[in-house]
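Student: I'll drop the sequence and a predicted model, then ask my questions.
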Amino acid sequence: MSKVGTYISEAFEELKLNVTWPEWAEVQRLTMVVAIFAVLFALATWGVDEFFAKTLSMFFNWLKA
């Protein structure tokens, strides 16, 4: 169990001393970029899904006729 404690304390020590943290303004800017990209990707995925759903529906209606 002491190995786990040592690992955790060394991890926190490395985070404090060796990691370069970005400025708060940069974090906010990059968060907005990710949020916008996520919304655009979701809309694109929805659009492709709708396109294929309509295409397959038309194809199967054509086969029925």
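Tutor: Received the coordinates, thanks. Remember, predicted model here, so these are calculated numbers, not experimental data. Numbering: from 1, shown residues only.
Student: for the rest of this, base every contact and every neighbour count on C-alpha atoms.
Tutor: Will do.
Student: which SSE is the residue nearest to the spatial centre of the chain in?
Tutor: Central residue of the chain (C-alpha atoms, centre = their mean): residue 38, 6.5 Å from the mean position. Using DSSP states H and E, residue 38 sits in helix 24-64.
Student: tell me how far that helix is from the chain's mean position?
Tutor: Put simply, helix 24-64 sits 13 Å off its chain's centre (C-alpha atoms, centre = their mean, to the nearest Å).
Student: so residue 19, which of the three states?
Tutor: Recorded secondary structure, residue 19: coil (DSSP: H, G, I helix; E, B strand; the rest coil).
Student: contacting residues around it?
Tutor: Taking C-alpha atoms under 8 Å, 6 or more residues apart in numbering, we find residue 19 in contact with no residue.
Student: let's bring in a second one:
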Amino acid sequence: MSNVKDYINGTVEEMRDKVSWPTFKELQNSSVLVLIGSLVFALVVGAMDFVFDSSLTWFYNQF
């Protein structure tokens, strides 16, 4: 049981003293970057889906 207590205490100490936590401004910037990246990715995938759907519809209508 002592090992578990030592592990938890060590984890809490490391999270409190040794981890460098980002500032609120850094979190905001990262969130905006992820949002923009997600939107760009969604637009690219949507455009590819539209092109493939249109191409296959045209192809199958030829027969």
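Tutor: Looks like it arrived, so ask away. Here the structure is a predicted model, which means the values were calculated and not measured.
Student: before we move on, back to that, what packs against the helix holding residue 38 of structure 1?
Tutor: Identification of packing neighbours for helix 24-64 of structure 1 by 3 or more C-alpha pairs under 8 Å, 6 or more residues apart in numbering; DSSP states H and E yields no helix or strand.
Student: hmm, back to that, any figure for the gap between the residue nearest to the centre of structure 1 and residue 46 of structure 1?
Tutor: 12 Å (C-alpha to C-alpha, to the nearest Å).
Student: again, but for residue 12 of structure 1
Tutor: 41 Å.
Student: count the neighbours of residue 46 of structure 1 for me.
Tutor: 11 (other C-alpha atoms under 10 Å).
Student: that one: what's it in contact with?
Tutor: Contacts of residue 46 of structure 1 by C-alpha under 8 Å, 6+ apart: none found.
Student: can you tell me what it aligns to in structure 2?
Tutor: Matched to structure 2 by TM-score structural alignment, residue 46 of structure 1 sits across from residue 46.
Student: now do residue 29 of structure 1
Tutor: Aligned partner of residue 29 of structure 1 by TM-score structural alignment: residue 29.
Student: contacts only, for its match.
Tutor: By C-alpha under 8 Å, 6+ apart, residue 29 of structure 2 has no neighbours at all.
Student: hmm, try it at 10 Å
Tutor: By C-alpha atoms under 10 Å, 6 or more residues apart in numbering, residue 29 of structure 2 lies in contact with residue 35.
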